[in-house]
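Asker: Need coordinates for the below:
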Amino acid sequence: MKRSFESGNALFFILIAVVMLAALSFAVMQGSRGGAESLSAEKTRLVATEILEYADVVAKAVAQTRLRGFEDTQISFENSAVGGYANANCTDEQCKIFSPSGGGVNYIAPNAEGLDQASAAATTFVNAANLYGQWFFPRRTCVRNVGIGSNDCAGNGLDDAELMIVLPWVKQEVCIKINDLLGVDNPSGSPPSVGGSTFLGEKFQGNYNPLATNLALALENTSACFYHSSLNAGPGLGYFYYKVLIAR
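Answerer: The predicted structure is shown next:
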């Protein structure tokens, strides 16, 4: 009887070990899928707040640079992490937003937990896909009825593209929370939808493309997050946050 009892105990402990190993394997698999998983409500709010706060820091640095007497076309977003922002009009460190002698902003890559890598990988617009994990400063996007831009600011023939900061490929739940924090309406619980070309991947280097693309439809906000609903227009399907730094 004693030997039978000991055998039963051994089997019991083996079963416990198998269950614990399975649970550990599941936890590891879930962790490795973090980029595709939804965030908790608390984490979503934290990530959304981080995004808004960083954009505000950049906006304040831009405002301070203007107060030093620099024109908007002299402002440089050149940084050591992402290429393509060198501005020939900026001949002094003081007009560089990411220079200690200028705006004093540290370039910090956005939190990957708030980004949707799958949508970035799915788009056919390579320049837009390459913006994943970056802060983007476009040169040819206008927001309707902001600055001198009209209701159709892309087609009015004016040089009215805004200077703005954009975070491409945001997760849906983060996009919704951003709008909640900004007081922007999420129609039927979803971010406002925008069609047509919006961001084409052209980086600001001190000049604007007068053939601006348009943040149309429901957006007349200086800061918001929206869903780009056009599969065949840049940047493709996905959620995007923006903040106007200088309305033009």
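Asker: all contacts plus neighbour counts: C-alpha atoms, from now on.
Answerer: Will do.
Asker: Name the SS class of the spatially most central residue of the chain, please.
Answerer: The chain has L167 as the residue nearest its centroid, 1.9 Å off, counting by CA atoms, centre = their mean. The local conformation at L167, judged by DSSP: H, G, I helix; E, B strand; the rest coil, is strand.
Asker: same deal with C142?
Answerer: Under three-state DSSP, the three-state class of C142 is strand.
Asker: Contacts only, for it.
Answerer: Contact analysis of C142 by CA atoms under 8 Å, 6 or more residues apart in numbering lists 149, 153-154, 160-162, 212-215.
Asker: mind running it again at 6 Å?
Answerer: 161-162, 214 (CA atoms under 6 Å, 6 or more residues apart in numbering).
Asker: For the nearest residue to S190 once chain neighbours are set aside, identify the helix or strand it belongs to.
Answerer: Nearest non-adjacent residue to S190, counting by CA to CA, 6 or more residues apart in numbering: I176, 6.5 Å away. Taking DSSP states H and E as the criterion, the element that holds I176 is helix 172-182.
Asker: I have a second one here; can you model it like the first so I can compare?
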Amino acid sequence: MNNLEKDQSRLGERGNVLFLILIAVALFAALSYAVTQSTRSSGGDAGKETNKISSAQLTQYPASVRTSIVRMIIGGQDVDTLEFNAPEDFTNCTESPPSSNRFPRCVFHPSGGGATHVTAPGSLMTNGNPGGWIFNGENEIENVGTTTTAGVASSTVDLIAFLPGVSQGVCESINEELGISTTQGDIQEDSIEYLSSSNMTNPNGSTATSLAAGGASIGETSTALVGQPFGCFYDSNGNADNGGAAQYIYYHVLVER
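Answerer: Model prediction:
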């Protein structure tokens, strides 16, 4: 083989090697793209799954409080006079009989409802801090209990647990799991009184609690929540007690009326 033939052979080999390198680069790029897309997809699925788990946690707690309240009502307690004092405020619950150290109206006291008083995990909340539940008797849900039209009356208000400040992802997951349509974006309710529990907390041991109309009807602004005993809505205007900050709120009916 002369020198010319040798040079041509080497050029052919180099061309083949270059071609193989280009194929390897293309395959590596394709593999990298596939891995990136898979990671992104897995990350999204993981986030969605986390929200589902969080939403399940959220619905379980008020359901347990509801069970305690049902036992209290069966035992003869009037829902109008239930007291939601926190453990550090048990001494202000109504003692009956006097000086007996028994507080039959107190939902969280061992001698009352025996319900557990807890805060919601920070992982469920927008600000990352534990969230406080509000037990309120000022609002109602349209088509829940005896209420079939919008409007609030003291005889038809529902006893509701509210958790203001949940994250958007958790809020959306809750409504999705409940089959509540959110195709038009956030479910807005702007007139609900969800930050005050004063009418359901005994401040001094002698002031009776009561269910009193002062809020609004959930389902009046957005029909998506009509007939829904629990769900999540968005308050775009914010509540005066919250400094007017917009936020997502989970609600759960404890007693329908």
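Asker: Any idea what the TM-score is?
Answerer: Here the TM-score for the pair of chains, by TM-score structural alignment, normalised by the length of the first structure, is 0.67; 194 aligned residues with a CA RMSD of 2.9 Å.
Asker: What residues in the second structure pair up with the helix holding I176 of the first structure?
Answerer: Aligned using TM-score structural alignment, helix 172-182 of the first structure spans residues 168-178 in the second structure.
Asker: Same check on stretch 24-33 of the first structure?
Answerer: Going by TM-score structural alignment: stretch 24-33 of the first structure matches no residues.
Asker: I'd like the distance from that stretch to the chain centre, please.
Answerer: For stretch 24-33 of the first structure, the separation from the chain centroid amounts to 26 Å (computed by CA atoms, centre = their mean, to the nearest Å).
Asker: just to revisit the earlier point, ok, the contacts of C142 of the first structure vs V143 of the first structure, which is closest?
Answerer: N214 (6.1 Å; CA to CA).
Asker: Can you name the residues in contact with the helix holding I176 of the first structure?
Answerer: Counting by CA under 6 Å, 6+ apart, helix 172-182 of the first structure makes contact with 44, 48, 191, 224-225, all of which sit outside it.
Asker: Among those residues, which lie within strands?
Answerer: Among the contacts of helix 172-182 of the first structure, the members found in strands (DSSP state E) are 224-225.
Asker: Need the max-distance pair from the contacts of helix 172-182 of the first structure.
Answerer: T44 and A224, at 16.0 Å, using CA to CA across the contacts of helix 172-182 of the first structure.
Asker: Among those two, which residue is more densely surrounded?
Answerer: A224 (26 against 22; other CA atoms under 10 Å).
Asker: Contacts only, for the aligned partner of that one in the second structure.
Answerer: Using TM-score structural alignment, the partner of A224 of the first structure in the second structure is G231. Contact partners of G231 of the second structure, counting by CA under 6 Å, 6+ apart, are 175, 250-251.
Asker: switch the cut-off to 7 Å
Answerer: G231 of the second structure sits next to 174-175, 250-252 when contact means CA atoms under 7 Å, 6 or more residues apart in numbering.
Asker: export those residues to JSON lines and tack on neighbour count?
Answerer: Listed next are the contacts of G231 of the second structure as JSON lines, based on neighbours: other CA atoms under 10 Å:
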{"residue": "I174", "neighbour count": "24"}
{"residue": "N175", "neighbour count": "21"}
{"residue": "Y250", "neighbour count": "25"}
{"residue": "Y251", "neighbour count": "24"}
{"residue": "H252", "neighbour count": "23"}
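Asker: now, among those, which is nearest to V17 of the second structure?
Answerer: Closest approach to V17 of the second structure among the contacts of G231 of the second structure (CA to CA): I174, at 57.3 Å.
Asker: Next, find the distance separating the closest one from C232 of the second structure.
Answerer: 7 Å (CA to CA, to the nearest Å).
Asker: Please apply the same query to V17 of the second structure.
Answerer: Distance from V17 of the second structure to C232 of the second structure, by CA to CA: 62 Å.
Asker: which one of the two has more residues nearby?
Answerer: C232 (27 against 12).
Asker: Quick check: closest non-adjacent residue to the more buried one.
Answerer: Y250 (4.3 Å).
Asker: And the one you found? What does it align with in the first structure?
Answerer: So, by TM-score structural alignment, Y250 of the second structure is matched to Y241.
Asker: Check the mean deviation of the helix or strand encompassing its match from the second structure.
Answerer: Per DSSP H and E: Y241 of the first structure is located in strand 238-246. Strand 238-246 of the first structure, aligned to the second structure and superposed, deviates on average by 0.8 Å (mean CA distance after the TM-score superposition for the first structure).
Asker: I'd like the distance from that strand to the chain centre, please.
Answerer: The answer for strand 238-246 of the first structure is 7 Å, by CA atoms, centre = their mean.
Asker: which residues are in contact with it?
Answerer: Contact partners of strand 238-246 of the first structure, identified using CA under 7 Å, 6+ apart, comprise 55, 59, 119, 162-172, 175, 222-228.
Asker: same thing but at 6 Å, please
Answerer: Against strand 238-246 of the first structure from outside (CA under 6 Å, 6+ apart): 59, 119, 162-170, 222-228.
Asker: what does stretch 191-201 of the first structure give?
Answerer: With CA under 6 Å, 6+ apart as the test, stretch 191-201 of the first structure has contacts from 127-128, 176, 186, 213-215, 226-230, 233-235.
Asker: and of the residues you listed, the nearest to A23 of the first structure?
Answerer: Using CA to CA, I176 is the member of the contacts of stretch 191-201 of the first structure that lies nearest A23 of the first structure, at 32.6 Å.
Asker: and that closest one, how far is that from D72 of the first structure?
Answerer: 31 Å.
Asker: Give me the more crowded residue out of those two.
Answerer: Higher neighbour count among I176 of the first structure and D72: I176, with 27 against 19, using other CA under 10 Å.
Asker: Strands of the first structure, start to end?
Answerer: Per DSSP E, the first structure carries strands over the ranges 141-143, 163-170, 193-194, 213-215, 223-228, 238-246.
Asker: In JSON lines, list those strands along with distance to A17 of the first structure.
Answerer: Compiled in JSON lines, those are given as follows (distance: least, CA to CA, whole Å):
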{"stretch": "strand 141-143", "distance to A17 of the first structure": "58"}
{"stretch": "strand 163-170", "distance to A17 of the first structure": "40"}
{"stretch": "strand 193-194", "distance to A17 of the first structure": "50"}
{"stretch": "strand 213-215", "distance to A17 of the first structure": "57"}
{"stretch": "strand 223-228", "distance to A17 of the first structure": "47"}
{"stretch": "strand 238-246", "distance to A17 of the first structure": "43"}
